Structures are given as structure tokens and as C-alpha cells.
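**Student:** below: sequence and its predicted model.
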Amino acid sequence: MKVGVVTFPGSLDDVDAQRAVGFGGHEAVALWHGDHDLRGVDAIILPGGFSYGDYLRCGALSRFSPVMTEVIAAAERGMPVLGICNGFQVLCESHLLPGALIRNDHRKFVCRDQRLRIENNRTPWTSAYAEGAEVTIVLKNGEGGFVADEATLDRLEGEGQVLARYLGDNPNGSLRDIAGITNARGNVVGLMPHPEHAVEDLTGAGTDGLGFFTSLVEGSFA
């Protein structure tokens, strides 16, 4: 598969995401924030970083990048889209996912290996995992607290749209320990931790993040 990885001004983890795509057995295609053409990709990753310097709000300016017009249209057609950290923030600002990401409740940047539980393995990005699987991948954010109103949280819980949940101490104050969510269709996923930093034994937290990239082979996009 061809997986597009978008680079915004201020993206930090685009190259890491491209490398993880290769580890997952796919071809990585570099996309630029000013592109109007998705170059025939089959899936899209919005990587972590500080797009547009996080001015105004994290992800608020990236939402208006030319490429996001194409990403939103592709997502609405059912194309798999994964937003990691800053990419998760962009997806919320684009209204492809509900809720918002706010400053960590302890007001400090956090960078650590983080345990998660995979709550939903029925998406194109998580089908390689068993439901309830416990994994460890890297977390690094300053504005990673997921928030939404109670009705939205109840809907996410009730409809199985909570993708992953923090285990142990909540690292950023995310409501109901939510680390990632999916849209109702299941093709759009936002995840605050970084699976692209956990795809090989040599560096990082091990290989627990690799399933987010191999799932694209194993999952159904219907």
C-alpha cells in the first residue's frame, strides 16, 4: 500500500512515521501541507510535532492547509487516516474527530514510555492487536489532555469509539484516561502517544507500536 505522510511547517516526526510505514511493509509517500494532490495514496498519516509553531491553538492553523481539504474529503470517502499527537489535534480541529486536546493538567511537558490498553481493534489501524491488548509506546506532549462534554464522552464509550486508554497514572489529565479515539465509521483514528517510535528493538520502547502500521495489511477498509 501507498501511505501518505503529511509534513506541515513544524512537523517533527514525519520522517519517523515514513520509516515506520516501511517497517509495516508499505510504501511511504511524502505529502506537503501545500499539496492539492494526494498522489494516489491508500491511507494518510498526520504526524506529530508543532505544526505552524502551535500558534493560536495546536492544529488550528494546519486545519486550513490546502492538503487538509483533500484529507477531509478522502476521510469522508472512507480512506484510513491516522493522526498522531499533533496530528490528533489537527483531526479534532478539522472536526473529523470530536473533542479537543488541551494543556496537560500538571502544566508540564511529558516524555516517557507509556502503557496503553487497546480498546478497539476493529479499525484499519488496530486490527493487528487483540482487543484489550496492553502495549507500551512513547508518549511526548505538552497539550495532550483529551476533553469533551459528558454526552460526547458517553457516546464515544457506548459506541466503541475509544481506541486506547492510558494504564497506570494518567499522564496528562485526559478525561476517562482516553489516549485515542476513532470516528463512528472507524477509518479515522487519533492517538496521542507515538507508535512510530516503537517499531524496532534497537531504539525506543520496543516494537509494540508496529501493529498500527501492519494493521493496514490485515484490516478491512469497508
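**Tutor:** Received the coordinates, thanks.
**Student:** rest of the way, CA atoms for contacts and neighbours
**Tutor:** OK.
**Student:** tell me the buried residues in stretch 93-103?
**Tutor:** Of the residues in stretch 93-103, 93-94, 96-103 count as buried by neighbour count, 16 or more other Cα atoms under 10 Å.
**Student:** ok, now stretch 133-153?
**Tutor:** For stretch 133-153, by 16+ other Cα under 10 Å, it's 134-147, 153.
**Student:** before we move on, what about stretch 16-35?
**Tutor:** 16-24, 26-33.
**Student:** likewise stretch 71-84?
**Tutor:** So for stretch 71-84, counting by 16+ other Cα under 10 Å, buried means 71-72, 74-75, 78-84.
**Student:** before we move on, what about stretch 197-207?
**Tutor:** Neighbour count says stretch 197-207 has 197-200, 205-207 buried, by 16+ other Cα under 10 Å.
**Student:** before we go on, here's another structure to hold up against the first:
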Amino acid sequence: MAKPRVLVLRAPGTNCDVETAYAFEQAGAIAERLHIARLLERPALLRDFQILCVPGGFSYGDDVAAGRILALQIRHHLLAAIREFHERDRLILGICNGFQVLLKAGIILPPDSDGKPVATLTWNDTARYEDRWVYLSVVSDRCVFLRGIRELQLPVAHAEGKFVVRDADWLEQLVRQGHVALCYQMPGPAGTTTAQNIASQPWQMRVPYPWNPNGSMGNVAGVCDATGRIFGLMPHPERFIDVTHHPRWTRDERYDPPHGLIIFRNAVSYFE
């Protein structure tokens, strides 16, 4: 089988595109970094790729809000091309700032009947930039990128990563429909966040800081669309693709294969 081709979309301020392209290449794909201006000129370029990834960073300096400007460009100029791309059984991944972009562009979660977004990402409860490793639980079997994974450790690095929905009823609905794919958890069996307790009362199962580094409702760290082929997450899988990336790599053997690399391998193996 030919290697799948990945388009890593970058914009002014994006600073994780090189690492993300490298991660996909380590997983067996062919990755190409492309500036948003080139894609705006020729949206049909998407047809040459099997995976679209919007990486982390600070697109347009997050001057209006994190990911907002790039999200507006996509919504007003590229939404039709991206929908066509997705309908051809392609994959879309948004990491950190990319998650913010996909969510605010209305690509991951469809708007409500009035056309209003049901969820967004906003400032961390600490009102500051959080840079730390977190424990994560996979709570939906729908997401292509998370197949075969139950728990993860990945680093986060963001100031606007708090996942919020309009009200608790919407959160419960997202959980029930399988859109909530990844949640922050506390370390150890006693603090494990399971699919069962999240589905029962998601707005009350609050994992405390720093394990939930931003105060996300329902401890949400990542969501997927109804097909499981569009996935956005706040943690950075591209920063854990080698065992030496983990701070305990000399003292613990649980990190081989590296957790972030598994996510990229899942994306590549989807096309085998």
C-alpha cells in the first residue's frame, strides 16, 4: 500500500508544524507542510491528501482569541472543501491550537438548530499558561485516532484550553453520543476517570487541578465528530513520539511505544 499523505496546515504564528510533520513521518506517512495562503488560493489541493492536520502553536498570535482568526478563514473560505475532504473517508486532526481552530470553525461539533456553537475553548481557570504532563483516559470507542488505547500520558501547553459547553444537558448529550473521546484523570486506579462515571454525571465529576490543568467541564481533553474521523485534543501527541521524551523514561518501562506515536500510527494504519 502507498503511504498516506498528510497536509500539515500552518499559519502565521504556528510553531508545532515541523514536529507534527516529523511525527507523522515516524508513523509511516508522507507529510507536507502547507501555508494557509496556498490552500486559500487552491482549495482543491486537499484532494491530494488523506489526512489533514492543524497543529499547535499560536496562529495569528491568538490576538483575537486562540485559533479564532484561522477558524474564521476556514469557515468562510474552506468549509466546503474540508467537508468534501471528510466525505471521501479522510481523517482530520487538530492539536491544541488546531483543536481550537476546528472547534471554533464548527468542523468537529455541529452547531445547534439555531446555528450557534454548542461548545468552545476558553481561558484556563488559573488564568495563566499551563505547561505540564497529564494523565488521560479514552472514554469513547468511536475515535479512529484512539483505537486500542485506554490510557495515555501526554504534555499540555496552553492558556485557553478549558472546554465549556452551554449547559450540563449539552455535555451529557455529547457524552451519550460518543463525541467526548478523551478526558483528564488523576494518577492511580483510585482517581481513574472511567467512561461509566463520566456518562452518569459528567458535570459533577471534577478532576482537580493540576490533573485537570484548565478546569474543563467534564474533564474533557478531546472530542471527535460523529464518524470518529475528525478529532481534536488539547494535549500534544507530537511531543511524545520517543521514549526519551517522557520525564521518567529511565525509571519506567510503560512508555514504549510512546503514547503520542500510537495516535499517529492509528491514523496511518486507517489507510492500510
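**Tutor:** Nice, I can see it. These figures come from a predicted structure and were not determined experimentally.
**Student:** hey, where'd the strands end up in structure 1?
**Tutor:** 2-7, 27-32, 43-46, 81-84, 100-102, 110-118, 134-141, 145-147, 162-166, 178-182, 188-191 (DSSP state E).
**Student:** ok, back up a step: quick check: the farthest pair among the buried residues of stretch 93-103 of structure 1?
**Tutor:** Using Cα to Cα, the pair of the buried residues of stretch 93-103 of structure 1 lying farthest apart is 96 and 103, separated by 20.6 Å.
**Student:** what's the nearest residue to residue 210 of structure 1 if we skip its chain neighbours?
**Tutor:** Spatial nearest neighbour of residue 210 of structure 1, excluding adjacent residues (Cα to Cα, 6 or more residues apart in numbering): residue 199 at 4.7 Å.
**Student:** under the alignment, what does the one you found map to in structure 2?
**Tutor:** Residue correspondence, TM-score structural alignment: residue 199 of structure 1 in this structure matches residue 241 in structure 2.
**Student:** show me the contacts for its match.
**Tutor:** 23, 258-261 (Cα atoms under 8 Å, 6 or more residues apart in numbering).
**Student:** so which of those residues persist in structure 1?
**Tutor:** Contacts retained in structure 1 from the contacts of residue 241 of structure 2 (both residues aligned by TM-score structural alignment, their matches' Cα atoms under 8 Å), given in the numbering of the listed structure: 23, 258-261.
**Student:** next, format the residues you listed as TSV and append distance to residue 184 of structure 2.
**Tutor:** Converted to TSV, these look like this (distance: Cα to Cα, whole Å):
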residue	distance to residue 184 of structure 2
23	23
258	18
259	15
260	15
261	19
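**Student:** in helices only, show me those residues.
**Tutor:** Members of those lying in helices (criterion: DSSP state H): 23, 259-261.
**Student:** among those, which pair sits farthest apart?
**Tutor:** Most distant of those, by Cα to Cα, are 23 and 259, 11.8 Å apart.
**Student:** residue 177 of structure 2 -> structure 1?
**Tutor:** Per TM-score structural alignment, residue 177 of structure 2 is aligned with residue 159.
**Student:** looking at the buried residues of stretch 133-153 of structure 1, which is nearest residue 113 of structure 1?
**Tutor:** Nearest to residue 113 of structure 1 among the buried residues of stretch 133-153 of structure 1, with distances taken as Cα to Cα, is residue 138, at 4.5 Å.
**Student:** got a list of what the closest one touches?
**Tutor:** 111-114, 193-195, 197-198, 204-205.
**Student:** aligned partner of it in structure 2?
**Tutor:** Residue 138 of structure 1 maps onto residue 155 in structure 2, by TM-score structural alignment.
**Student:** from residue 49 of structure 2, how far off is its match?
**Tutor:** Distance of residue 155 of structure 2 to residue 49 of structure 2, given as Cα to Cα, to the nearest Å: 28 Å.
**Student:** what do you get for residue 181 of structure 2?
**Tutor:** 25 Å.
**Student:** so between those two, which is more surrounded?
**Tutor:** residue 181 (27 against 17; other Cα atoms under 10 Å).
**Student:** can you tell me which helix in structure 1 is longest?
**Tutor:** Max-length helix for structure 1 by DSSP H is helix 66-77.
**Student:** from the middle of its chain, how far away would that helix be?
**Tutor:** 16 Å (Cα atoms, centre = their mean, to the nearest Å).
**Student:** contacts for that helix, please.
**Tutor:** 32-38, 44, 62, 81, 94, 96, 187-188.
**Student:** at 7 Å what do you get?
**Tutor:** 33-36, 81, 188 (Cα atoms under 7 Å, 6 or more residues apart in numbering).
**Student:** could those residues go into a markdown table alongside distance to residue 182 of structure 1?
**Tutor:** Putting those into a markdown table (distance: Cα to Cα, whole Å) gives the following:
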| residue | distance to residue 182 of structure 1 |
| --- | --- |
| 33 | 23 |
| 34 | 26 |
| 35 | 25 |
| 36 | 25 |
| 81 | 10 |
| 188 | 6 |
